[in-house]
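K.L.:
Any chance you can model this:
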Amino acid sequence: MYRKEFYLYHEGRSHNAVIRNYNEKDFDALITIQRECFPPPFPPDLLWNEVQLTNHVTLFSEGALCVEVDGVVAGSMTGLIVTFDPNHADHTWEEITDSGYIRNHEPDGNTLYVVDIGVRPAYRHLKLGAALMQSMYDCVVHLNLDRLLGGGRMPGYHRYMDSLSPEQYIERVVAGEMKDPVISFLLKCGRTPLALVKNYLDDEESGDNGMLMEWRNPFKNHQTIWG
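P.N.:
Here you go, the predicted structure:
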């Protein structure tokens, strides 16, 4: 089981933080986090329910992480293991995560796939998302997997749909010419773009697009750079 304790500092004040595996006692807090992180127009049926959360902690507890700040559950991140071939990257979020139920978790797979990450808005100044991401990188190394992978929403794209293709928008975000709330965050966390997937998720703000972004295990021998 995973547990990391550390201190966070903001405006001259320290906070006690813990990243650990979540459990059934955390379910109410995790559902609240989802509601705060993904308000409308994000589809409410994509928010966690108790059956999904139960599967997370029973099928792959190593990939079920939450972060506490001064004793309050302030964010979470969930993953599952899949077998992924970068030469056949097209898929939907529903397909690869079993709609968040992760019944397709493959213990012998090669990739830790991010199902979800969210931090309560009131705690985002503490950079908890980056801390959770680093803990998932720890999990990739510990389990000797090839990579961490996930489809990033691109919620800033809705402002440019009439003038830019999804590919053009991503190019500008990667170049630092534009900022996207999700893609820019993932870039700062060390994730790199792999492939743009159309119809990845029912998400009006992203134009239903998802940007697959990976973090490759630095202890593995990677022979090929995928574009």
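
K.L.:
use CA for all of it now, contacts and neighbours both
P.N.:
Fine.

K.L.:
how about the longest helix belonging to the chain: buried residues?
P.N.:
Assignment by DSSP state H gives helix 128-142 as the longest helix of the chain. Neighbour counts over helix 128-142 (16 or more other Cα atoms under 10 Å) mark 128-133, 135-137, 139-141 as buried.

K.L.:
Which residue ranges of the protein form helices?
P.N.:
Under the criterion DSSP H, the chain contains helices at 27-37, 50-59, 93-97, 128-142, 166-174, 183-188.

K.L.:
longest single strand anywhere in the chain?
P.N.:
strand 72-82 (DSSP state E).

K.L.:
So which residues make contact with stretch 30-44?
P.N.:
Applying Cα atoms under 8 Å, 6 or more residues apart in numbering, the external contacts of stretch 30-44 come out as 47-49, 73-76, 118-121, 202-205.

K.L.:
Among those, the buried ones, what's the PyMOL command?
P.N.:
Here is the PyMOL command that selects only those of those that count as buried (16+ other Cα under 10 Å):
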select buried, resi 47+48+49+73+74+75+76+118+119+120+202+203+204+205
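
K.L.:
next up, for comparison:
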Amino acid sequence: MSERFVVVQSSTEMAVRLAEIQRACFPDLSEEELMRPEHYLSHQKVFPEGQHAVLDTETNEVVASSSDLRLNVDFDHIQHRYMDAVDNNYLTNHDPAGEWLYGADIAVHPDYRGHGLSTLLYDARHRLIRKLGLKGHVAGAMPKGYHLHPELSIEEYVQKVMAGDLRDPVLSVQLKRGYQVHGIIHDYLEDPTCGNYGVFICWLNPERQP
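P.N.:
Model prediction:
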């Protein structure tokens, strides 16, 4: 796997392919919230270091990507809309002095799942955090399995996922990577599989902790 797939900084000629990957990954996300080529071009302009892509060296095709920006975070006030956090997907609210990396997007094309590509991207994000000396990584995780359990409140669902009683296709993976749940974000985005909720998660840079 490590020989076939490599992480690179995304570039302008990848923008159309990156948008195709996101659309394939998030068919239930509202049209307004999907990233388009012009959004990826903006990401590469405002914070190129925070934009990663995975290349399949056998085909030279982009098969996965992640987008991040730097922000300062108030953990006492986590309620926000996704589109506000990412400035309508353009990331032009990126703060070069921000002490946290905010995960705007991570997407692995459905045809390439099961190859550990999300692990490559998370490792790249964590390396960037260490390189820049940031406090850590935060994101609004999408609880994509919540719609399968209408009998549960979102709080009950997340507690069961945290306890290992239920497996969520997104949140469970992030918890295994050392992320912690900080709270529930209401009306985070428009996706019925998530009930429009987000789960505010945090990974702490061990090099910044006392």
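
K.L.:
For the two chains, what TM-score is obtained?
P.N.:
Here the TM-score for the pair of chains, by TM-score structural alignment, normalised by the length of the second structure, is 0.95; 208 aligned residues with a Cα RMSD of 1.2 Å.

K.L.:
on that earlier part again, so which bit of the second structure is the longest strand of the first structure matched to?
P.N.:
The aligned range for strand 72-82 of the first structure in the second structure is 61-71, by TM-score structural alignment.

K.L.:
tell me how far the matching stretch is from the chain's mean position?
P.N.:
Averaging C-alpha coordinates over stretch 61-71 of the second structure and over its chain gives two centres that are 8 Å apart (Cα atoms, centre = their mean, to the nearest Å).

K.L.:
re the thing from before, distance to R103 of the first structure added to the helices of the first structure, as a markdown table?
P.N.:
As requested, the helices of the first structure are exported to a markdown table (distance: least, Cα to Cα, whole Å):
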| stretch | distance to R103 of the first structure |
| --- | --- |
| helix 27-37 | 19 |
| helix 50-59 | 7 |
| helix 93-97 | 8 |
| helix 128-142 | 19 |
| helix 166-174 | 31 |
| helix 183-188 | 26 |
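
K.L.:
and of those, who's closest to N217 of the first structure?
P.N.:
Proximity to N217 of the first structure (Cα to Cα) singles out helix 128-142 among those, at 6.2 Å.

K.L.:
Superpose on the second structure and give me the mean offset of that closest one.
P.N.:
Compared with the second structure after fitting, helix 128-142 of the first structure deviates on average by 0.7 Å (mean Cα distance after the TM-score superposition for the first structure).

K.L.:
That helix versus strand 72-82: what angle between them?
P.N.:
40 degrees (axes from the mean of the first three to the mean of the last three Cα atoms, to 10 degrees).

K.L.:
Now check the first structure for the residue matching D84 of the second structure.
P.N.:
Match for D84 of the second structure (TM-score structural alignment): E95.

K.L.:
Number of residues surrounding its match?
P.N.:
As a burial measure, E95 of the first structure scores 12 neighbours (other Cα atoms under 10 Å).

K.L.:
Repeat that for C25 of the second structure.
P.N.:
17.

K.L.:
same deal with L59 of the first structure?
P.N.:
Using other Cα under 10 Å, L59 of the first structure has 19 other residues around it.

K.L.:
residue in the second structure matching it?
P.N.:
So, by TM-score structural alignment, L59 of the first structure is matched to V46.

K.L.:
Quick check: chain neighbours aside, which residue is closest to E99 of the second structure?
P.N.:
L134 (5.0 Å; Cα to Cα, 6 or more residues apart in numbering).

K.L.:
The one you found: neighbouring residues, count only.
P.N.:
Neighbouring residues of L134 of the second structure were enumerated by other Cα under 10 Å; the total is 20.

K.L.:
do I154 of the second structure as well
P.N.:
I154 of the second structure: 21 neighbours (other Cα under 10 Å).

K.L.:
so what corresponds to T32 of the first structure in the second structure?
P.N.:
Per TM-score structural alignment, the equivalent position to T32 of the first structure in the second structure is E20.

K.L.:
what about its match, distance to Y40 of the second structure?
P.N.:
According to Cα to Cα, to the nearest Å, E20 of the second structure and Y40 of the second structure sit 11 Å apart.
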